[in-house]
Each structure stands twice: as C-alpha cells, then as structure tokens.
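Chemist: Following is a predicted model, sequence given first.
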Amino acid sequence: MGGNGGGYLRRLIRRLTSDVAELDADDLSRKAEAQGARRACDCRSGEEVTVVGRLRSVELCPKDAVATLEAELYDGTDGVVLVWLGRRRIPGIEPGRTIKARGRLAVRDGRKVLYNPYYELQTT
C-alpha cells in the first residue's frame, strides 16, 4: 500500500472498532475546527471564544427572581454551559441542536460558562 492506503486502512479499522460516542465526539470536534471555532478543551477563563457543538441539555433554572435558561454545549472535547439571563425560552435552543456560540468565557463551580452568548443556529 502506498502512503494514502495505509492511512485509509487505519481510519477504517478505527471506525470499525470505536464506539459510537467516540466517533460522534471526533465528528463534532472536526466540524467545530472546520468552522473556525476553538476546541472547548483549549478555552480558558477570560478569553473571548467561539465554540461550535451540540446541545446536550436545555433547562429553565428559576433559582431566584430572574429566570435563566441554561444549555450544555458539547463539542467533542469538553462541555460549555450557555446561560441566558432573564430568558425562559429561546426558539431553536433545544437538545440535539447544533449551534455556534461566542462570548467571554468564565468558570462557575469548576465548569466553563458563557453568559448571554451571541449564537447562531446551525443547519447540520
């Protein structure tokens, strides 16, 4: 096999022996990088970041007088919690949806968070 043949065979064997979650994470990570987003695992507190990933969960958190909508975005490398203050619902923000989010990263209770991020719903 030539230079490309060995690489193809390695990728094929990896796809056949990897579990679905691992393959999905690799796919999400590749798509995020292709769109110019940073990998969530590389983002640090205080940085202005753009991340792309799939929403794992979306929940209304009325912990105080102001309701907050929280969604966990996963890009295949790490999770980022998106928090919209004063929102009960945002059309299109639902589990399974892929979005691009941009904002200044913070850390709350050891988790990466974007407060009131700019976002774009993705078609795929």
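Modeler: Alright, I've got the coordinates. Residues are numbered from 1 along each chain as shown.
Chemist: Please make it C-alpha for all contacts and neighbour counts, starting now.
Modeler: Fine.
Chemist: hmm, who's touching the strand ranked longest in the chain?
Modeler: Counting residues, the longest strand found in the chain (DSSP state E) is strand 48-61. Identification of contacts with strand 48-61 by Cα atoms under 8 Å, 6 or more residues apart in numbering yields 28-29, 31-32, 35, 37-40, 43, 67-76, 88-89, 93-105.
Chemist: Okay, and which of those residues map to helices?
Modeler: Leu28, Ser29, Lys31, Ala32 (DSSP state H).
Chemist: How about Gly76: what's its closest non-neighbour residue?
Modeler: Ala25 (3.8 Å; Cα to Cα, 6 or more residues apart in numbering).
Chemist: part of a strand, is that neighbour?
Modeler: No - read with DSSP: H, G, I helix; E, B strand; the rest coil, Ala25 is helix and lies in no strand.
Chemist: does it really touch Arg39, like I thought?
Modeler: No - the pair Ala25 / Arg39 is not scored as a contact, 11.5 Å apart, by Cα atoms under 8 Å.
Chemist: how far away is Thr77 from Trp84?
Modeler: 23 Å (Cα to Cα, to the nearest Å).
Chemist: actually Ala106, not the one I wrote
Modeler: Ala106 is 14 Å from Trp84, by Cα to Cα.
Chemist: Second structure follows, compare the two:
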Amino acid sequence: MGTSGLVKRLGRMLTEDLEVLDTDRIERESRAEGAQRAADCLRGDEATMIGELRTVQTCSRSTKTGVEAEFFDGSDTVLLKWLGRSRIPGIEPGRKITVRGRVATVDGMKVIYNPYYELHSLQD
C-alpha cells in the first residue's frame, strides 16, 4: 500500500459518517481475530464471535430476571441474554468481548441465551 492508499483512507476518515467508520473498524478487528460473522450465523449454529456491546440493560419482570446486551460485530446484531442474573461485572456498553453459544431466533432477532463470554482488556 503506497501513499495513494494512505491518502484515500485519510480522505475517507474525514468525510465518511462516524457510524460507518465504527462499523468497518469493528468488523475488521473481528475478522482479523478469525471470528465468525454474526450475519453468517443461522438459527441452531454454535457460534464464536468478537464484537462490542452496544447496550446493556437489566430486566426485572415479575418472574424473568436477567441481563440483556446488544452485541454488534460490524456485520449484524445479536441479543445476548443471561437469565437469572441481576448484574454481570464488566458487561457494559462499549466493551469488546468474545461470545460463544448456540444461536436462536426470536421475532426475527438473533439471540444467544446464557452465552460463554470473555472480556477483552480495556486497551484493545
């Protein structure tokens, strides 16, 4: 990659929407680590993905308690649901994580219940 490639990237960074750039960055990092793309995962697949948490909320309906997080890997969004938990240390918006679990679908949305997860260091 020569100077022209650098100039193109710089021009793109200055003119393109920040959300698009963020999406590209997340997807590039995820692919570099060899993770599966959320967009390619189907219901019933055992998947290992790397991405970031966009939102995290605690659900405290009368009988259903748990933590829900919106996971994004640059290609698609997956809802992560930890049942029976009121809080999970380190699970917070903006945090980069690796998740592994079986993909389900609920109302057209991809969901992983009680996923195995690894928090990445805050420097990543």
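Modeler: That came through fine. Because the structure is predicted, anything quoted here is derived from the model rather than measured.
Chemist: What's Ser75 of the second structure aligned with over in the first structure?
Modeler: Aligned counterpart of Ser75 of the second structure in the first structure: Thr77 (TM-score structural alignment).
Chemist: do the same with Arg95 of the second structure
Modeler: Per TM-score structural alignment, Arg95 of the second structure is aligned with Arg97.
Chemist: So which residues of the second structure form strands?
Modeler: Secondary structure of the second structure (DSSP E): strands at 46-60, 65-72, 77-83, 96-106, 109-113, 116-119.
Chemist: Once aligned, what mean separation remains between the fourth one and the first structure?
Modeler: Superposed on the first structure, strand 96-106 of the second structure shows a mean distance of 0.5 Å to its aligned residues (mean Cα distance after the TM-score superposition for the first structure).
Chemist: Quick one: residues in contact with that strand.
Modeler: 41-53, 110-122, 124.
Chemist: can you give me the angle that strand makes with strand 109-113?
Modeler: Orientation check (axes from the mean of the first three to the mean of the last three Cα atoms, to 10 degrees): strand 96-106 of the second structure against strand 109-113 gives 110 degrees.
Chemist: And the third one, by the same measure?
Modeler: Relative orientation of strand 77-83 of the second structure with respect to strand 109-113: 30 degrees, computed using the same axes, to 10 degrees.
Chemist: what about strand 77-83 of the second structure, how far off from the first structure?
Modeler: With mean Cα distance after the TM-score superposition for the first structure, strand 77-83 of the second structure averages 0.6 Å from its match.
Chemist: can you check the last one too?
Modeler: Here the mean offset of strand 116-119 of the second structure against the first structure after fitting is 0.3 Å, by mean Cα distance after the TM-score superposition for the first structure.
Chemist: Give me the range in the first structure that that strand lines up against.
Modeler: Under TM-score structural alignment, the match for strand 116-119 of the second structure is residues 118-121.
Chemist: Give the buried residues for that stretch.
Modeler: Buried residues in stretch 118-121 of the first structure, counting neighbours by 16 or more other Cα atoms under 10 Å, are found at Tyr119.
Chemist: What are the contacting residues of it?
Modeler: Against stretch 118-121 of the first structure from outside (Cα under 8 Å, 6+ apart): Gly92, Arg97, Thr98, Ile99, Lys100, Ala101, Arg102, Gly103.
Chemist: State the number of residues packed around the last one.
Modeler: Yep, that's Gly103 of the first structure we're talking about. Gly103 of the first structure has 19 neighbours, counted by other Cα atoms under 10 Å.
Chemist: What's the end-to-end length of stretch 83-93 of the second structure?
Modeler: One end of stretch 83-93 of the second structure to the other measures 18 Å (Cα to Cα).
Chemist: mind checking how far that stretch is from the chain centre?
Modeler: Offset of stretch 83-93 of the second structure from its chain centre (Cα atoms, centre = their mean, to the nearest Å): 15 Å.
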